[in-house]
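In: Predicted structure and sequence below. I'll ask about it afterward.
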Amino acid sequence: MTTDIRDLPEAQVDRALDLACLAFHEKTGDAARKRHRETLLDCDRVGAYDGDDLVGFTAAHRLRLSVPGGELPAAGLDFVSVAPTHRRRGALTGMMGGLWRRCAAAGQLLACLWASEDAIYGRFGFGTATEAYTVEIDSTRPLDLRIAPDGRPLRLLDPKDAVPVIGPLYEAGRARRGGRLARDEAWWRRSVLADDEDGDSDGGPPCVVVLGEKGAPAAGYAVYQVADKGTVNVQEMEAADASAAAALWSYLASIDLTRKVRAWAVPADDPLLLFAADRDRVRVTGQWPALWLRLVDVAAALTARSWAAPADVVLDVRDRALPANAGRFRLVAGPSGAAYEPTGAPADLALDVRELAACYLGGTRLRRLVRAGLAEERTPGAARLLDAALETEYLPFTGEDY
């Protein structure tokens, strides 16, 4: 079957939402559907059509994603849906091809997504670029720590007044870690600080706690909800340093009439896992792939990020979906910048573009991929050399599902 791939007009957004609900076996309430509709109106939209019937749909948010040394424009895939009658008939492949053309036209060097099924997206060049831990704290007694918490006061903010106070802390965190999304005021209110009008979440309205004197720059914040069964669900935390993080975790573990703190997504190098005195009470209950990344323009993406150490390697890159990325290229990179040019020299490393995407933010060691048989080291020591150049001070992290 050949599907017709074309832009999805505003008049068909409701059809697209119906298709997404069908594909994901979901039924949304009126408030959630209204939010989804508003979101789609602000996205790039691609449809797959069988005649006049919409049989596939994907949306792409126009994002800016933090990368080592700065940020880059990215297409954030969402609502990726194919009608059950048209699975494995080329609709998704066609939509991805349409997406790559739109990325090129918009100057989006990267694409990213949260995968509903991991097996689908590797064949389109996406690799797991960030990982997250789910952490639970037994808060039936005070949290014992090996360091002293920051002694500055804690105060609760009305979510309506929170963005000017906590926004600068979030931006500072983006500068430290790759994988973080830029936010405007509307994004904060829609995705981070919104009340749950449909009652889908297991908790009350969002609470915002801030560390620091009123009128002074905040040293940390947490956004959380308290569930009916005594669980403090931490949506997001940002702290300037370990002592600020200690103060926030201590607060969250001391809220009256609660028995457990659950943070669904924290970085794998979160300091809590080191400064907690009793790891039997602070447990990692899940480790999972978070943001999947695709290098749409490999040359531009590699030369746009910063590099921690010198490297001069020839890469043999495979990319079935975007042939312009495929071939042998010499990467000369270091703290002063990078160049990436075609070459006829023998390759030091051979890998698929999805493995290059997994390493791009500094969260995956290329040496691990070599040991797993997913990349080939043709010159001894080349993987270690490139790992040193890709290294970042903090692990990349993505804590929000857009």
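Out: That came through, no problem. Numbers count the residues shown, from 1 in each chain.

In: use CA for all of it now, contacts and neighbours both
Out: Noted.

In: which helices and strands sit right next to the helix ranked longest in the chain?
Out: Using DSSP state H to define each element, the chain has its longest helix at helix 91-106. The helices and strands touching helix 91-106, judged by 3 or more CA pairs under 8 Å, 6 or more residues apart in numbering; DSSP states H and E, are strand 4-7, strand 44-50, strand 53-67, strand 70-82.

In: And the next helix or strand past that helix?
Out: Downstream of helix 91-106, the first helix or strand assigned by DSSP states H and E is strand 110-113.

In: Sort out which residues of the following helix or strand past that following strand are buried, please.
Out: Downstream of strand 110-113, the first helix or strand assigned by DSSP H and E is helix 118-121. For helix 118-121, the neighbour count (16 or more other CA atoms under 10 Å) marks residue 121 as buried.

In: same check, this time on stretch 368-382
Out: Neighbour counts over stretch 368-382 (16+ other CA under 10 Å) mark 369, 370, 375, 376, 377, 382 as buried.

In: need the residues you listed in JSON lines with secondary structure and distance to residue 170, can you?
Out: Below are the buried residues of stretch 368-382 laid out as JSON lines (DSSP: H, G, I helix; E, B strand; the rest coil; distance: CA to CA, whole Å):
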{"residue": "369", "secondary structure": "helix", "distance to residue 170": "32"}
{"residue": "370", "secondary structure": "helix", "distance to residue 170": "35"}
{"residue": "375", "secondary structure": "strand", "distance to residue 170": "35"}
{"residue": "376", "secondary structure": "strand", "distance to residue 170": "38"}
{"residue": "377", "secondary structure": "strand", "distance to residue 170": "38"}
{"residue": "382", "secondary structure": "helix", "distance to residue 170": "36"}
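
In: Check it against this one:
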Amino acid sequence: MTVLEYRTLPEAELDHALDLHYIVFLGKEPDDDVRKLHREILAHCTRIGAYEHGELVGLLGAHPLSLSVPGGELPCAGVTFVSVAPTHRRRGVLSGMIAELWRQCAAAGQPLAALWVSETGIYGRFGFEPATRSYTVEIDTDRPLALRIEPDDRPLRLVPPERAPAVIGSRHAAAREERAGRVARDDFWWRTHILPEADGENDDLTPVRVVTIGDPGAEPAGYVSYRTSCDDEGRGTVQVGELEAESPAVAAALWRYLTSIDLADKVRAWGRPLDDPLLRFAADRDQVRIVQEFPALWLRLVDVPAALAGRVWSAPLDLTVEVTDERLPANAGRYRITTGPKEHGGDGTGLRAEVTRTDAAPDLTIGVQELAAGYLGDIGAAELLRAGLVTEHTPGAAARLERASRTELLPHTTDEF
């Protein structure tokens, strides 16, 4: 077999790499503006190329992200642009690129890696598992939005997208402190991933609009970004990108605004959290409907002890856990997790964990995938035990780990990359 070489893809090969990417994903050549955007994004990534006889046959990019975790944040490799030439499938190209990624994560001090998957059957075998889930919600707007609470009555205003990050950035930062799974955003990320001029996947959508709510001159109490479209029969749809609010009343005001936009028959919001208050304060659930639930951010613990020690815990814990990890044997082994109260910044306190190697008998055996599923506070160990995915050696161990892993709000991810 031909030996494959894995090395950093130089900037001079970005256009060639994008050509490969478009072939793999069966897409037509994008217009010049979209291709320019993709090139800029890939240029900001760590890039791993797979080569055979000097010819590029595989590509993997990784954003250097900072991901919110319970009680703080950790460095995270945001995997993207994963492409293997159709002539080189099932030849270990992806395995080799991911192995190189693990080496680079270790060198960069990134205990986490994350991605959005195009094919869910692929990444579980590399230790990734969904760590956040989302709803798609549709609201019929043929009648006023019925609410069980009174909306906030502070004024709304349109903000030009180019000015929006400076206006709404603080509200997004506050949301990151409340929920795990959120990506820190700089100006580049706002411009290229959150508020690009064109949607990139749907030519029928308008440029992005941003609306804030709050007193004049004050920090916004909330905001929403959205685009609109109109079909051949004149039916309009409001496509919600992101909605953040400091209170249910603020959220209610923003949802009422969206559902009152003229000529729109429907509001469609992709990627809402499973504990979205909209689903509680909407008075008519025939009007506000969940049309889809899907796994959102897939997470991988690249450095298990650093990841476990890097978050806070919600209950006292003294547990010995045996972790299995076929892809990263250095992670495998038994760890004693003990928690104690320490300040973790912000306005609250939490329990920090000391994570040490041990030869003691385990209370629980868990795979690195299942550990990722509950790491941000989503799927609990007791639920995984009931599914047969965790082995309990000490009765009640899974329930104890689940209680300690809980967060006040479910993790949620809106940044697709």
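Out: Good, I have the coordinates. Please read these numbers as outputs of a predicted model, since none were measured by experiment.

In: Any idea what the TM-score is?
Out: The TM-score (TM-score structural alignment, normalised by the length of structure 1) is 0.98; 402 aligned residues with a CA RMSD of 1.2 Å.

In: before we move on, the earlier item: can you give me the stretch of structure 2 that the longest helix of structure 1 aligns onto?
Out: The alignment of helix 91-106 of structure 1 onto structure 2 (TM-score structural alignment) covers residues 93-108.

In: What residues in structure 1 pair up with stretch 311-327 of structure 2?
Out: Under TM-score structural alignment, the match for stretch 311-327 of structure 2 is residues 305-321.

In: Please disregard the earlier target; I meant stretch 396-404 of structure 2.
Out: Counting by TM-score structural alignment, stretch 396-404 of structure 2 corresponds to residues 381-389.

In: what does that stretch contact?
Out: Stretch 381-389 of structure 1 is contacted from outside by 307-311, 313, 333-334, 348-349, 365-367, 370, 377, using CA atoms under 8 Å, 6 or more residues apart in numbering.

In: same check, this time on stretch 31-39 of structure 2
Out: Against stretch 31-39 of structure 2 from outside (CA under 8 Å, 6+ apart): 14, 15, 18, 192, 198, 200.

In: got the residue ranges for the helices in structure 1?
Out: Per DSSP H, structure 1 carries helices over the ranges 13-24, 30-41, 91-106, 118-121, 163-176, 185-187, 242-252, 272-275, 298-304, 353-360, 366-371, 382-390.

In: mean offset of the fourth one relative to structure 2 (after superposition)
Out: Read that as helix 118-121 of structure 1. Compared with structure 2 after fitting, helix 118-121 of structure 1 has a mean deviation of 0.7 Å; criterion: mean CA distance after the TM-score superposition for structure 1.

In: likewise the shortest one?
Out: Helix 185-187 of structure 1, aligned to structure 2 and superposed, deviates on average by 1.5 Å (mean CA distance after the TM-score superposition for structure 1).

In: so that helix matches what in structure 2?
Out: Against structure 2, helix 185-187 of structure 1 falls on residues 187-189 (TM-score structural alignment).

In: Off-centre distance for the matching stretch?
Out: 16 Å (CA atoms, centre = their mean, to the nearest Å).

In: List the buried residues of that stretch.
Out: Residues of stretch 187-189 of structure 2 classed as buried: residue 189 (neighbour count, 16+ other CA under 10 Å).

In: Residues contacting it, please?
Out: The contact list for stretch 187-189 of structure 2 (CA under 8 Å, 6+ apart) reads residue 165.

In: The match of helix 91-106 of structure 1 vs structure 1, mean deviation?
Out: Superposing on structure 1 places stretch 93-108 of structure 2 at an average distance of 0.6 Å from its equivalents, by mean CA distance after the TM-score superposition for structure 1.

In: which residues make contact with that stretch from outside it?
Out: 4, 6, 48-50, 57-60, 77, 84, 111, 302-303.

In: nearest to residue 24 of structure 2, of those residues?
Out: Among the contacts of stretch 93-108 of structure 2, residue 84 lies closest to residue 24 of structure 2 (CA to CA), at 6.7 Å.
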